[in-house]
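**Q** no FASTA, just this:
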C-alpha cells in the first residue's frame, strides 16, 4: 500500500486543480493521505478534505504561524481532535532558520501541542529546522513529564537529534529531499533510522523529488521517495512498501487498517 503521510492539499497551489491532483494520486496507487494542518485558523479548510474516505487530517499550528496565536491552549487542540477524522497533532515545532515567529513563542506553542498529544494519545507531528539542541531539550523535558508519541516529519536535521528522538521512541518520515544530489548527509541519517519506525511523505506542494524536482509536488510523486528509501536501506521495493505501511499504522492508529 502506498501512503503519503504528509500532504498540504488545502494549500493555494492546488486551488486550480485539486480534484485532478487527488485523482492522479489515486491512479498512482496512493491509498491513504494525511492532510496536515498549518494553523488552527485554517483547520476547517484542512478538515473539509478529510471527508473523503482515503484522506485524514491533523490539527495544529506550524512554528512559522505560532505568532498568530501565542496563547494557543492544549484544550483547544484537544477539543478539535475529538473529530475522529483527526489522526494527529501538528505540525508543530521549532524553525530557527526563518524565525517567522519569535523563538520563545514557537516553544510555548510547541509545548501546548505536546500537552495535547499527551492528553489525546494522538501522535505529534514535529517540524524542526536548525533548532537541534533546543528541540532535543524540549522533547526530553516533556517526555519526562509524561510520554507521548512523536513523528519527526521530513527529517533533515543531524544525527545527534535523531538519536535523541529515537531514544524517546520517535518515528521518522522521509521526503523527496532524500533524492536530492546534495543531500548525502540526509541519506546517511536515514540509513541509521530505526527500521520499524520509518514512513514516507511528499510534503506537497513542496520538495518535489527527483525526477520531478523544480515542479509543484503532489502525492502521486511518493513513488520516487519510497524507491530512494529502499535504495538507502538496501530493501526491495515490496519490502520498503510493507515496512513503511506497518510503521504508518503503528503510529497513526486512529486510522483503521484495511
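**A** Looks like it came in fine. Not measured: the values here are computed from a predicted model.

**Q** make it CA atoms for all contacts and neighbour counts henceforth
**A** Will do.

**Q** does residue 199 sit in a helix, a strand or a coil?
**A** strand (DSSP: H, G, I helix; E, B strand; the rest coil).

**Q** does residue 92 belong to a helix or a strand, and which?
**A** Using DSSP states H and E, residue 92 falls within strand 86-95.

**Q** Packing partners of the helix or strand immediately after that strand in the chain?
**A** For strand 86-95, the succeeding helix or strand toward the C-terminus, using DSSP H and E, is helix 103-120. On a contact count with 3 or more Cα pairs under 8 Å, 6 or more residues apart in numbering; DSSP states H and E, helix 103-120 meets helix 74-80, strand 86-95, strand 124-129, helix 132-145.

**Q** now the second one and helix 103-120, what's the angle there?
**A** By that I understand strand 86-95. 160 degrees (axes from the mean of the first three to the mean of the last three Cα atoms, to 10 degrees).

**Q** For burial, what's the neighbour tally of the closest residue to residue 213 other than its chain neighbours?
**A** Residue nearest to residue 213 in three dimensions, not counting chain neighbours: residue 207, with 7.2 Å by Cα to Cα, 6 or more residues apart in numbering. The number of residues packed near residue 207 is 22, by other Cα atoms under 10 Å.

**Q** where along the chain do the strands fall?
**A** 2-7, 30-35, 55-59, 86-95, 124-129, 150-152, 171-174, 198-200 (DSSP state E).

**Q** center of this protein, which residue is that?
**A** residue 153 (3.9 Å; Cα atoms, centre = their mean).

**Q** Once you drop chain neighbours, what's closest to it?
**A** Nearest to residue 153 is residue 173, by Cα to Cα, 6+ apart, at 5.0 Å.

**Q** Next one for the comparison:
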C-alpha cells in the first residue's frame, strides 16, 4: 500500500546557490518524493536573475522571484521599478524579493536598504505580485515602511522566515500579510516564535525552508533542502493543533491565494 503524503509547498528556497550545483535534479526529485509539489526559488541579486530563471524554466514544479536582498543593497546597483515590472512579465515569475531590512549584519547601510525596500513595494503595487520580506532587528522601521506603503496603495506581502517580535507580526497580520514558518520555528529554543505563530490566523501562514540554510531537526547544522519542508510543516501542525494533512492543505491554499501565478489553479 502506498503511503499517503500530504501535498505541501516550499514557498522560499535558493536553488541557484552553489550548495545544490552538483545535484539539482536529485534535490528537486527528493522534494517531490516528500510531497513538496512546488517550490519558489529566490534570486537575491538581480545580476543572478538569468540563472534563477533558467532553473524555473528547467523544472515544471519550480517558480521564481527576484529582488535585491537588504544585505546586498549597498553593493548592488539600485533596482528600478521598471526593471522589476519587466521581469514580472515572465510566466514563472511569481513574487518580488527578497527585499527588506537587516540591521543585524548591515545596519550601516540602513538608508539605502530603506530606499530599495520602497522601490520593491512600488513594484508590488504596480504588478499585483506579492512582496517577499526579509526583516532582522529592524522591527520598528519595517512596520512603519510597510504601513506607509499600504496607506499609499494596497499590495500583498509575506514576512519570509518570520523570527521577529510580536508587534511586527501583529502589524503584518493587520495589514493583511502572511507569516512564513521556516526551520527556525522548529528549533528547541524557539518557543517564543512558535507562540507568535500560534496566535496568528491559520489562513495567513506559509511554510518554507530558506534552503540551503536553517535545516530543521534532525538535519540541523547540515544543508537544508526543499524536501525538509515537511519537517517544518509537522511542527506547524503541532503548533495549530492540526493533523499534518490539514495543516498542509491550509498552508497550500494560503500559498495559492498569495502566489496566484504559481499554478494553483492547475
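**A** Thanks, I have it. Source: prediction; values computed, not measured.

**Q** follow-up on the earlier one: out of the strands of the first structure, which gets nearest to residue 187 of the first structure?
**A** strand 171-174 (9.4 Å; Cα to Cα).

**Q** And that closest one against the second structure, how far off on average?
**A** Mean deviation of strand 171-174 of the first structure relative to the second structure after superposition (mean Cα distance after the TM-score superposition for the first structure): 0.7 Å.

**Q** Only the buried residues of that strand, if you could.
**A** 171-174 (16 or more other Cα atoms under 10 Å).

**Q** re earlier: aligned to the residue nearest to residue 213 of the first structure, what sits in the second structure?
**A** Counting by TM-score structural alignment, residue 207 of the first structure lines up with residue 214 in the second structure.

**Q** Look up how far residue 35 of the second structure lies from that match.
**A** 20 Å (Cα to Cα, to the nearest Å).

**Q** could the helices and strands packed on helix 103-120 of the first structure be laid out in JSON lines, adding mean neighbour count and distance to residue 7 of the first structure?
**A** As requested, these are exported to JSON lines (neighbours: other Cα atoms under 10 Å; distance: least, Cα to Cα, whole Å):
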{"stretch": "helix 74-80", "mean neighbour count": "17", "distance to residue 7 of the first structure": "19"}
{"stretch": "strand 86-95", "mean neighbour count": "28", "distance to residue 7 of the first structure": "11"}
{"stretch": "strand 124-129", "mean neighbour count": "25", "distance to residue 7 of the first structure": "12"}
{"stretch": "helix 132-145", "mean neighbour count": "15", "distance to residue 7 of the first structure": "23"}
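
**Q** Would you tell me which of these gets closest to residue 51 of the first structure?
**A** Comparison of these against residue 51 of the first structure by Cα to Cα identifies strand 86-95 as nearest, at 10.8 Å.

**Q** now that closest one: which residue numbers in the second structure?
**A** Using TM-score structural alignment, strand 86-95 of the first structure pairs with 93-102 in the second structure.

**Q** post-alignment, the matching stretch versus the first structure, mean distance?
**A** Mean deviation for stretch 93-102 of the second structure: 0.3 Å (mean Cα distance after the TM-score superposition for the first structure).

**Q** what's the nearest residue to the equivalent of residue 75 of the first structure over in the second structure if we skip its chain neighbours?
**A** Alignment note: residue 75 of the first structure maps to residue 82 in the second structure; criterion TM-score structural alignment. Closest residue in space to residue 82 of the second structure, ignoring its immediate chain neighbours: residue 123 at 7.8 Å, by Cα to Cα, 6+ apart.

**Q** give the contact list for the counterpart of residue 153 of the second structure in the first structure.
**A** Matched across to the first structure, residue 153 of the second structure falls on residue 146, judged by TM-score structural alignment. Contacts for residue 146 of the first structure (Cα atoms under 8 Å, 6 or more residues apart in numbering) come out as residue 118.

**Q** Now find how far off-centre stretch 97-114 of the first structure is within its chain.
**A** 17 Å (Cα atoms, centre = their mean, to the nearest Å).

**Q** List of residues touching that stretch?
**A** In contact with stretch 97-114 of the first structure (Cα under 8 Å, 6+ apart) are residues 60, 63-67, 70-74, 77, 89-90, 92-96, 124, 129-130, 138, 142, 148.

**Q** just stretch 21-39 of the second structure next, same as before
**A** 5-13, 15, 20, 61-63, 225-230.

**Q** what does that stretch correspond to over in the first structure?
**A** The alignment places stretch 21-39 of the second structure over residues 15-33 of the first structure (TM-score structural alignment).

**Q** Now the terminal residues of the matching stretch, how far apart.
**A** 18 Å.

**Q** Which of the residues in it are classified as buried?
**A** Buried residues in stretch 15-33 of the first structure (16+ other Cα under 10 Å): 18, 21-22, 24-26, 30, 32-33.

**Q** Check stretch 98-109 of the first structure too.
**A** By 16+ other Cα under 10 Å, the buried positions in stretch 98-109 of the first structure come out as 101-103, 105-109.

**Q** How much space separates the aligned partner of residue 172 of the first structure in the second structure from residue 192 of the second structure?
**A** Under the alignment (TM-score structural alignment), residue 172 of the first structure pairs with residue 179 of the second structure. Distance from residue 179 of the second structure to residue 192 of the second structure, counting by Cα to Cα: 15 Å.

**Q** Ok, residue 100 of the second structure next?
**A** From residue 100 of the second structure to residue 192 of the second structure the distance is 22 Å (Cα to Cα).

**Q** just the helices in the stretch 151-258 of the first structure please.
**A** Under the criterion DSSP state H, counting those that start in this stretch, helices of the stretch 151-258 of the first structure are mapped to 159-167, 184-190, 222-233, 237-251.

**Q** Mean per-residue distance, the last one versus the second structure.
**A** Yep, that's helix 237-251 of the first structure we're talking about. Mean deviation for helix 237-251 of the first structure: 0.6 Å (mean Cα distance after the TM-score superposition for the first structure).
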